[in-house]
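Undergrad: let's see this in three dimensions:
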Amino acid sequence: MGKTVIVGSTPKPYKYAYQAAQMLDERNFDFIPLGIQEGDVLGRDILNMYERPEIEGVDTITLYINPQRQKDWYDYLIELHPKRIIFNPGTENQELKKLAEEQGIECLEACTLVMLSVGVY
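TA: Below you'll find the predicted structure:
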């Protein structure tokens, strides 16, 4: 499996995005932390979303930013060419889902933490 981009990454261990990184790491999934906060997640620098870094080999984007904040990033997220986008609870967005599905991107309204816990990631 390719990389998982964690959108909304934070260096704060009590946040769900950080916990998703921990679970991905424990299960040997490659992940890229991406966000607007500076810092690192498990020794990996958080890439600055404002710089719109190129990321190759993206399998999954897992979202941890609310729909209002997603609007500025629609084009960028789709240009990463993920195979799927996971809309975690509170990030559900029909507008982005429609745009992504028009590009052949699978969209799931699910919880990355639960998917990893039960082995269906």
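
Undergrad: only C-alpha atoms for contact and neighbour calcs from this point on.
TA: Will do.

Undergrad: identify each buried residue in the longest helix along the chain, please.
TA: Counting by DSSP state H, the longest helix found in the chain is helix 16-26. Buried residues in helix 16-26, counting neighbours by 16 or more other CA atoms under 10 Å, are found at 16, 17, 18, 19, 20, 21, 22, 24.

Undergrad: another one to check against the first:
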Amino acid sequence: MKTTLVLGASLNPARYSNLAIHRLVRAGHEVEAIGLQEGELNGVKITSEKKPFKNIHTITLYLNKKRQEAYYDYILSLKPKRVIFNPGTENPDLYALLKAHAISYEVACTLVLLGTNQY
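TA: All right, here's what the predicted structure looks like:
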């Protein structure tokens, strides 16, 4: 199973990251989550720490460009296969960094990818 890290996870049910966690779990994906507030959502523990997760296949971003900067080294350290830039998270600087480290990325919506069986 391919594990997804939701970066920018929220306990707020009105946030897209919250919905993404629910849909990823429902689709049978292993999910890890990092957010500002710790808690639990649909059986997924949200931590505020940059934990050294193993075997992360996909990182799906719910952080704007400015907030992503603090996570550049962390993202690279996890060596994901891909990073998904959800709407509002586009970041050409991070695209270049990922490309330099042979990590693929998509500018897409995790919810749409899941809904159309393209995840």
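
Undergrad: please compute how far the longest helix of structure 1 lies from its chain's middle.
TA: In this view, helix 16-26 of structure 1 has its centroid 11 Å away from the chain centroid, taken as CA atoms, centre = their mean, to the nearest Å.

Undergrad: quick check: what element follows it along the chain?
TA: Downstream of helix 16-26 of structure 1, the next assigned helix or strand under DSSP states H and E is strand 31-35.

Undergrad: the helix or strand following that following strand aligns to what range in structure 2?
TA: As assigned by DSSP H and E, the chain's next helix or strand after strand 31-35 of structure 1 is strand 40-41. Per the alignment by TM-score structural alignment, strand 40-41 of structure 1 matches residues 40-41 in structure 2.

Undergrad: okay, which residue is most central for structure 2?
TA: Compute the mean C-alpha point of structure 2, and by CA atoms, centre = their mean the closest residue is residue 60, 2.4 Å away.

Undergrad: that one -> structure 1?
TA: In structure 1, residue 60 of structure 2 lands on residue 62 (TM-score structural alignment).

Undergrad: pretty sure its match contacts residue 83?
TA: No. Taking contacts as CA atoms under 8 Å, residue 62 of structure 1 lies outside contact range of residue 83: 11.3 Å.

Undergrad: who touches both of these two?
TA: When CA atoms under 8 Å, 6 or more residues apart in numbering defines a contact, no residue borders residue 62 of structure 1 and residue 83 alike.

Undergrad: just checking, residue 20 of structure 2 touches residue 112?
TA: No. Counting by CA under 8 Å, residue 20 of structure 2 does not reach residue 112; the two are 9.8 Å apart.
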